[in-house]
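A.B. asks: The sequence and its predicted three-dimensional model are supplied below.
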Amino acid sequence: MPLTRPGWVGSGKHLLAGLELAVREVNDAGGIAGRPLELVVRDTAADPERAAAAVDELAHLGVAALAGEYHSVVARAVAARADALGLPYLCSSAVLDALTEQPTDWVARLAPPQSRGWQTYADFLLGAGHSRIAVAAQPSVYWASGARILRDHLTPRGGTVIELDMSTLTPTTMCEELVGSGATTLLLLVGHPEPAASIVKAVRTDRRLAKIMIGAPAGQPEFAEWATSLGADGAAVPFLRYLPEHLSPLGARVEAALRERLAEVPSFVAFEGYDTVAVLAEVLRAHGTDRARIAEAWPHVAVEGTRGQIRFSRVPGVSVWQWAWPPIQVTDRDPAQPDRLRTRHTR
């Protein structure tokens, strides 16, 4: 997980909190066949090479399985190395459809694939009357994939996607491009906190762009750091989150425990961390620590998670075992109370 910059540290913090809470509960209940479940943590810092080296180290240490990661490009490196080593990997939060180059039985995933989430976001935009969409994008496999999904989904429905290359533009020059684009929405396909925060501030202070809606499908506004750094400017920026409209009793109990552990509202990433351990603990109880047997168990999983029953299947266009489907929301922060989240659209 990313615990230091340039990784999204908030996501790593929440992912770790969910993993640690679930491990503590497993061990309080007697562990796995009487043995404690141990969580061995490594910081990827959003660096694919560092993450791949961590996989080699953990494999050498004899771990039964890998878990976690938030950044899709990093998760791809983890998945590729895990597949090569024959090490089962349950990806908690990364969404790239093609998490591996070829289909693999070693990797399973809890987060919905990017195509499903971002198509949901595109439907939200159309339903809200936005069909001319500008995207401020940095070079990345993840951002390029997101822009392609949006274009492929919006164009047949009368929408237009205009790309603004943030490798050549500053927030100020991007505003100049945006003014002449005719777009009614600007989507942030960029890193957090920078340049995302600077772009938001530049748009919010440009009177010519007062009617532009800012969106962040990748979920940057989910974390408290967004509200802290941007305040009212960070409100009304719709983003994707993977929670149900109403939590189950299990989800509500876990939410309260996570809130106490984090001293803030837990993000969907914290729930993904908890559910990751819930799945792996059940697999370890039923199949032991043999790596091949763990990987063979993915299609037989049926675990009640915090956001619904988790089962894995093969989904067209997705190269790993996929939970189909986690709940998807489009959410934003309430302008009247930026620390309160509003649900704008569900799938």
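C.D. replies: Structure's in. What do you need?
A.B. asks: going forward, measure contacts and count neighbours with C-alpha atoms only.
C.D. replies: Will do.
A.B. asks: Please name the residues that touch the residue nearest to W298 when sequence neighbours are not counted.
C.D. replies: Nearest non-adjacent residue to W298, counting by CA to CA, 6 or more residues apart in numbering: F312, 6.2 Å away. Contact partners of F312, counting by CA atoms under 8 Å, 6 or more residues apart in numbering, are 108, 298-301, 321-324.
A.B. asks: try this one next to it:
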Amino acid sequence: MKPSSVQIGVLVPLSRPGWVEAGGHLLAGLELGARDVNDAGGIGGRPLELVVRDTAADAQQAAAAVDELAGLGVVALAGEYHSVVARAAAARADALGLPFLCSSAVLDALTEQPTPWVARLAPAQSHGWQIYADFLLDAGHHRIAVAAQPSVYWAAGAAILRDRLAASAGTVIELDMRVLEPADVCGELAGNGATALLLLVGHPEPAASIVKAVRGDHRLTDVLIGAPAGQPEFAEWATLLGDDGAAIPFLRYLPERLSPLGARVETALRERLGQPPSFVAFEGYDTVAVLADMMRSHGADSARLAESWPHVAVEGTRGRIQFTRVPGISVWQWAWPPTQIVERDPASDRFRVRHTG
């Protein structure tokens, strides 16, 4: 008799307006992780099965998916890329008593109150974006403009940057993209003396149009364009923007050198994706590796899994993963994944590291 599978519910953005390319990389990592688990004998001889649901960057759709997956009897939840969506999923997981290992979303306030049910692999936004602010200051940028759209995520990022720069007598000027067109951004930059413009906006639009406008304005040749949220990580960015998309620093969560496991996974992910894997794909793989290790050690029981977050010690693709309680963070947190600020090299289209944190 074939043993019944152990099911993990997976949340990923696979359709618009979700960031489909990021969702595809995340799912590729999750699926590769599950394949490796099953090749190694599964969970106590039972195959691991991923039950995938598309969130489409919609918080209500994600919450409904959590309810559905809980009804199907999944042992735990994994995944999600968009922070606002992950927050909705985390709230439902907390209410239902279902363990959720969030792969990629970084919003500090993933839940309103501390919860034993949710853990996160990605660094909190305050950690990564403070590193980004320090990079700007070290590079001599003290007057920063941000092209921003309304969102809890963008607002939180702007506040982190503002506080960090203010501590060093820096200034953040907000450009409201609800009322400005990309061409208007050029006029604002030319008049306000900012030496850097950060893209706190959606991808591909209006981010790509803003980059094209600024790159094409002779008055702004010395203005640094930055994208702390990581838009240039994916191949679509280079396809849309070509040379204009190079030399735009962004945050990514990879070490300077991958471990032997990471190198093996990188090769397998490259074959699966048909392109170099992003850090998001590694986050997906590590998510399954952690949950599988927990289930092998503590059993495929939701309550026992939630109790075991502080006992995790897993060698992932990007380092040793352990969870702690971090002040100001309401979930169990890996503190911290390796963090880099990189950009596409205009001469080669490869990534070059500008800063590590």
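C.D. replies: Ah, there it is. The structure displayed is predicted, hence computed values, not measured ones.
A.B. asks: Just give me the match in the second structure for the residue nearest to W298 of the first structure.
C.D. replies: Under the alignment (TM-score structural alignment), F312 of the first structure pairs with F323 in the second structure.
A.B. asks: For the aligned partner of A136 of the first structure in the second structure, which three-state class applies?
C.D. replies: Residue correspondence, TM-score structural alignment: A136 of the first structure in this structure matches A147 in the second structure. Recorded secondary structure, A147 of the second structure: strand (DSSP: H, G, I helix; E, B strand; the rest coil).
A.B. asks: number of nearby residues for A147 of the second structure?
C.D. replies: Per other CA atoms under 10 Å, the neighbour tally for A147 of the second structure reads 23.
A.B. asks: tell me which element L154 of the first structure falls in.
C.D. replies: For L154 of the first structure, the element it lies in under DSSP states H and E is helix 141-154.
A.B. asks: Can you name every helix or strand that that helix contacts?
C.D. replies: helix 72-85, helix 114-127, strand 132-137, strand 160-165 (3 or more CA pairs under 8 Å, 6 or more residues apart in numbering; DSSP states H and E).
A.B. asks: Please identify the buried residues of the last one?
C.D. replies: Put plainly, it is strand 160-165 of the first structure. For strand 160-165 of the first structure, burial by neighbour count (16 or more other CA atoms under 10 Å) applies to 160-164.
A.B. asks: re earlier: and the match of F312 of the first structure, how close does it get to P123 of the second structure?
C.D. replies: 11 Å (CA to CA, to the nearest Å).
A.B. asks: Overlap in contacts, those two.
C.D. replies: Counting by CA under 8 Å, 6+ apart, the residues touching both F323 of the second structure and P123 are 333-335.
A.B. asks: what's the span of stretch 268-283 of the second structure, first residue to last?
C.D. replies: Counting by CA to CA, you get 14 Å between the two ends of stretch 268-283 of the second structure.
A.B. asks: Okay, buried residues for that stretch please.
C.D. replies: Neighbour-count burial for stretch 268-283 of the second structure flags 268-269, 272, 276-283 (criterion: 16+ other CA under 10 Å).
A.B. asks: what's the matching range in the first structure for it?
C.D. replies: The alignment of stretch 268-283 of the second structure onto the first structure (TM-score structural alignment) covers residues 257-272.
A.B. asks: what does that stretch contact?
C.D. replies: Stretch 257-272 of the first structure is contacted from outside by 11, 14-19, 21, 92-93, 110-111, 222-224, 241-243, 254-255, 306-307, using CA under 8 Å, 6+ apart.
A.B. asks: now do stretch 326-342 of the first structure
C.D. replies: The contact list for stretch 326-342 of the first structure (CA under 8 Å, 6+ apart) reads 110-112, 117, 120-121, 124, 221, 224, 227, 231-232, 234-245, 307-308, 343-347.
A.B. asks: Recalculate using a threshold of 6 Å.
C.D. replies: 235-244, 343-347 (CA atoms under 6 Å, 6 or more residues apart in numbering).
A.B. asks: which one in the first structure is aligned with M294 of the second structure?
C.D. replies: Per TM-score structural alignment, the equivalent position to M294 of the second structure in the first structure is V283.
A.B. asks: SS state for that match?
C.D. replies: V283 of the first structure carries the three-state label helix when classified by three-state DSSP.
A.B. asks: E233 of the second structure -> the first structure?
C.D. replies: Aligned partner of E233 of the second structure by TM-score structural alignment: E222.
A.B. asks: How about D217 of the second structure?
C.D. replies: Here D217 of the second structure is matched to D206 in the first structure, going by TM-score structural alignment.
A.B. asks: what about the residue nearest to that match when sequence neighbours are not counted, helix or strand, and which?
C.D. replies: Nearest residue to D206 of the first structure in three dimensions, chain neighbours excluded: C175, at 7.7 Å (CA to CA, 6+ apart). Following DSSP H and E, one finds C175 of the first structure within helix 171-179.
A.B. asks: hmm, back to that, I'd like the distance between the residue nearest to D206 of the first structure and I199 of the first structure.
C.D. replies: 8 Å.
A.B. asks: neighbours around the residue mapped onto M166 of the first structure from the second structure, how many?
C.D. replies: M166 of the first structure maps onto M177 in the second structure, with residues paired by TM-score structural alignment. By other CA under 10 Å, 18 other residues sit near M177 of the second structure.
A.B. asks: same check, this time on the one 5 residues further on
C.D. replies: P182 of the second structure is flanked by 18 other residues according to other CA under 10 Å.
A.B. asks: Run through the residues that contact the residue nearest the centre of the second structure.
C.D. replies: With distances taken as CA atoms, centre = their mean, S104 lies nearest the centre of the second structure, 3.5 Å away. When contacts are counted by CA under 6 Å, 6+ apart, S104 of the second structure touches 81, 122.
A.B. asks: so it, which of the three states?
C.D. replies: Following three-state DSSP, we place S104 of the second structure in the coil state.
A.B. asks: residue in the first structure matching it?
C.D. replies: The alignment partner of S104 of the second structure in the first structure, by TM-score structural alignment, is S93.
A.B. asks: Run through the helices of the first structure in chain order.
C.D. replies: Secondary structure of the first structure (DSSP state H): helices at 9-28, 48-61, 72-85, 114-127, 141-154, 171-179, 196-204, 224-230, 249-262, 268-287, 291-296.
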